[in-house]
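> Just a sequence and a predicted model for now, questions to come.
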Amino acid sequence: MSKLSATLQKQLLQSTAKTRVTDLAAQHVFDAATVSRDLQHCLTFFNNQGLQTGDYLMLGLPNSYQFYITYLAALITGLTITAVDPQIPNNEAHQLLAKQTYAAVIFADDTHFSTPEPHLRLSINPELATSHYWQRQSINHHQPTNCVPTENSLAIYMYTSGTTGTPKAVGLTHAQLLAAIQNIIAGHQLTAADRTYLCLPLFHINAQVISLLATTVSGGQLVIAPKFSASQFWATVQTAQITWVSLAPTIINILLKKAPQYAINHHLRFIRSASAPLAITTARQFEKTFQVPLIESYGMTEAASQICANPLQHRKLGSVGVPLGLDLKIVAADHSTLPANQMGEIAIRGANVITAYQNSLGNTDFDQGWLITGDLGYQDSEGYVFINGRQKDVINRGGEKLSPTEVENILLALPFVEQVCVTGQPDPILGERVSAYIILTNHSTDAQQLEAYHQAIIEHCQHNLSRFKQPEIIHFVQALPSGPTGKVKRHQLTDFNLQEVAHYG
């Protein structure tokens, strides 16, 4: 049995009175004894259905206690999990089913996903709604086996966002996943006394590893929300006595701009920010407003979610922190190592980092055991890492190179800007021109007010950016293409319905 499976079993199959999980949607609290009973029920069910180590499971349950039990039982059994959006469109689900042979597919009763195979009903807890369980006919295990997962068994199988074309398949082993969990626990000093508020989507690697698994292995308590709610966030943090939360910069910005008018009494040790760069001005204002440390971090699916994080006792705003439990270096175009404070591409290797993609796409990103991430940045003399966007996102305006992230951070400092995406718009003379897509906090459509906002943006950028970095084209839009954590999908801008309100430039 793998160390991950053994660790989960030891932690979960212990009958005590301690609360382990609170499901806010179900309005139910589950103690360790109930978790142990339901987990064993699910393990037995998987075994009776002939599911075994190495089988692939597509899991499309919403954030819930059901997801928690099913996910952990699958890991202990040795199933390879592909977690997907519970509301995934039929065509996308069937595309995934065509790429990989899945032994089972689990979705909630109210899902719109359909499959021709017969289904069995899986009841995890009689007080909760049941879910459907489909066993695909292409897999036919006649009898349960005694096969158990090893360190090299695949635990998670996910696809990257595919920013450069066809998504790459990432397979994380039990050993890689456990290494990441241990790095997170050590870096954030997690203990059994901690309570985390899980409000990011569980089909994303961040919520699965950072919140669910790190909390479970460290013995802490989980408070699971069906999704993020700005109106409910602080009330839940207070009443549930939450000690830490993993969020995304988009959510942090929303919380800041919708701060409650009452005093907040919380027990937060820190809020963790990941998935996209966090503007320094936002971080400073957030810490001042809510009196809670913001721990900016950096990760990717290929590293089981975590690469760097700021130490709790010594944070540097603007930095994603120091490497935790892995090796990191900055490399030039020829992959030679660059000295401190010199900009280049970030390369990583470690026990939690994959060494190849499962579908062979992107395997040129590996060099002698190092994964060349595609992220641009530098490392200062103290080892802190600063990120300046992605190599493929760099805008080339007449030979002048600039990072869209830098421009976005400047624009987010404006109080009327809720969300922004900066990209290079093709230009026959300059090659590219800087173009900004902006969602306003008040979603105004008034022409006079939009003109005032436009002028304020121009003046703000003139005071804070070099001439070649200043946006020449400004779009006020109602929506931007974004992923599960709110990170804008820059490459989908041209195909997305932006619902443009006004256009300048």
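Yep, that arrived. Numbering: from 1, shown residues only.
> can we go C-alpha only for contacts and neighbour counts from here?
Noted.
> tally of neighbours for Q455?
For Q455, the number of neighbouring residues by other C-alpha atoms under 10 Å comes to 12.
> and what of A351?
One way to gauge burial is a neighbour count; for A351, by other C-alpha under 10 Å, it gives 16.
> From Q306, how far off is it?
With the distance defined as C-alpha to C-alpha, to the nearest Å, A351 ends up 12 Å from Q306.
> Now the common contact residues for those two.
A shared contact of A351 and Q306, defined by C-alpha atoms under 8 Å, 6 or more residues apart in numbering, is any residue touching both; here these are A180.
> Presented hereafter is structure B, for comparison with structure A:
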Amino acid sequence: MSIRPWLASYPEEIPASLTYEEQPVQSYLTKTAQQYPNKTAIHFMGKELTFQEVYESSLKVGNYLRKLGVKKGDRVAIMLPNGPQAVISYFGVLYAGAVVVQTNPLYTEREIEYQMKDSGSIVIITLDVLYPRVRQVIKNTPLQHIIVTAVKDYLPFPKNIIYPFIQTKQTGLKVHVEERGTNHEFKRIIETEPAKEIDLPFHFDEDLALLQYTGGTTGFPKGVMLTHKNLIANTSMCAAWMYKCKKGEEVILGVLPFFHVYGMTAVMVLSVMQAYKMVLLPKFDVKTTLKAIEKQRPTLFPGAPTIYIALLNDPDLRKYDLSSIRSCLSGSAPLPAEVQQKFEKVTGGKLVEGYGLSETSPVTHANFLWDSERVKGSVGVPWPDTEAAILSLDTGEVLPPGEVGEVVVKGPQVMKGYWNRPEETEMTFKDGWLLTGDVGYMDENGYFFVVDRKKDMILAGGYNIYPREVEEVLYEHPSIQEAVVVGVPDAYRGETVKAYIVLKEGHSVTEEELNLFARAQLAAYKVPRIYEFRTELPKTAVGKILRRALIDEEKRKQEKTS
């Protein structure tokens, strides 16, 4: 793979290869605090923190963790929504020389217990309202300490007084955590700990910064081992790709959760590296997001298709000024062409699709934001220093342009492996290539097209059907807000195509109308035979539709009737 056709498409501002500073991820916070000490780093519900404040607070957390006995390489879990504490804790763990274990705040007790045991985390930093769940499982895990914070700790007056009452009303929980035994108060750490530098030995290629757990759609979640080199490489690539963005000047909307690798890299680490102001939202809510865009004027808005779809379908969309948005990189799921076009029309900015995996820190490909022709349906071209190819699903050989096979990648952002799973790590690599499990092809110009997950491909009557192709057609129907297609067992065809549909508010459509619409654009064997209308679809925290959950649901139905 010495030929890289995609390089011919690169704008002259993007180099084919980058130089990476051999330093830990947290050193970017140290440098940015030195260069921009008084610049706003975080805006959170009216409260603002400078880079100097974030830096000093992170050092305090790092020093406290060392005091608790955390050593280099130990794992520390962070179970927080987006907010100042999530950023401070992340860099605090790294300053302590430990490895961050990102934990979804929506996890059940069973899921928390599994992840703490699998990662071997000895400390967890979490919210007061999540504390009861952690407390229930601590005796079954290696956890020795719980550091507890509250949303109100970083709210301005009078929100800090009012919020606890709102929180109690919303959750039904009134939690007060006393600081004793294994419990520690985040607020007191910030108020009393020294902000002194911690000097530790460091190995750029080997030291882990993060254990990022995969979604577990194919079994138990696995801890992806990402090194400081992986994260610095991918964030540097991101900065190079967004070459028109000015250091110290951009404002980025942080609605993607930081416990997801995409939000962590493309919002949090990028902002610290480039001295951008982060406007943080603890969860995605359409009205809150629209108000934040109008008031805080973000220029960058990384997101997922479901986020853009929800905003576009808000009945009051036209009342808000979204013109500050210049650039959006969409990830986590396929971006329907119609959504891209509508969002660009509403904002006047650019929205392009990228591609990646937890195993690649996460981005490997993206479309160009500026100065390039659109290639419809493509996830773009490989980023600097990133190799990509298509391997035959039958022989494993590299395929020529236009032929469909498995997408494989190489690059400095590719993981070290899976935590404590050497056999699965070995199965995920072939001759140095990371096997993505995605099916796609490359055109003659080096643009890649992902047609589906290898495991999601539908085999009906001997035909290969890729759900994404069918979904793209359904998204073009004016009444459809969301659509997902799966293969369900069929006695005659082996599998048949089923579509789950969420309609736009105030719209209606019949199965017969959708059938006629699909038949006009798809070969007969690809047209859905079954339609199911729903008010919502199962999704991950970042908004990715859980196709696997629907497939499992169908299997359970079949088992009950058989």
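Cool, got the structure. Bear in mind that the values here come from a model prediction, so they are computed numbers and not experimental data.
> In structure 1, what range does stretch 249-262 of structure 2 match?
Following TM-score structural alignment, the aligned partner range for stretch 249-262 of structure 2 in structure 1 is 193-206.
> Stretch 340-352 of structure 2 too?
Here stretch 340-352 of structure 2 aligns to structure 1 at residues 283-295, judged by TM-score structural alignment.
> Buried residues, that stretch. List them.
Applying a neighbour-count criterion of 16 or more other C-alpha atoms under 10 Å, the buried positions in stretch 283-295 of structure 1 are 283, 286, 290, 292-295.
> Out of those residues, which two sit at the greatest distance?
In the buried residues of stretch 283-295 of structure 1, the most distant members under the criterion C-alpha to C-alpha are F290 and I295, with 13.8 Å between them.
> The stretch 351-500 of structure 1: strands as residue ranges?
With DSSP state E, counting those that start in this stretch, the ranges of strands along the stretch 351-500 of structure 1 come out as 366-367, 370-379, 385-390, 395-397, 400-402, 417-427, 431-440, 473-477, 500-504.
> repeat for the stretch 151-300 of structure 1
So, for the stretch 151-300 of structure 1 - with DSSP E, counting those that start in this stretch - the strands run 154-159, 169-173, 195-198, 221-224, 244-247, 270-273, 294-298.
> residues contacting the closest residue to L200 of structure 1 other than its chain neighbours?
Leaving aside its chain neighbours, L200 of structure 1 sits nearest to A207 (5.8 Å; criterion: C-alpha to C-alpha, 6 or more residues apart in numbering). Shown here is A207 of structure 1, whose contacts under the criterion C-alpha under 8 Å, 6+ apart are 198-201, 246.
> one more time with 7 Å, if that's ok
198, 200-201 (C-alpha atoms under 7 Å, 6 or more residues apart in numbering).
> Shared with structure 2, which of the residues you listed?
With contacts defined as both residues aligned by TM-score structural alignment, their matches' C-alpha atoms under 7 Å, 200-201 are the ones among the contacts of A207 of structure 1 whose aligned partners also touch in structure 2.
> Mean neighbour count added to the strands of the stretch 351-500 of structure 1, as a markdown table?
Putting the strands of the stretch 351-500 of structure 1 into a markdown table (neighbours: other C-alpha atoms under 10 Å) gives the following:
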| stretch | mean neighbour count |
| --- | --- |
| strand 366-367 | 15 |
| strand 370-379 | 21 |
| strand 385-390 | 22 |
| strand 395-397 | 21 |
| strand 400-402 | 14 |
| strand 417-427 | 20 |
| strand 431-440 | 22 |
| strand 473-477 | 21 |
| strand 500-504 | 14 |
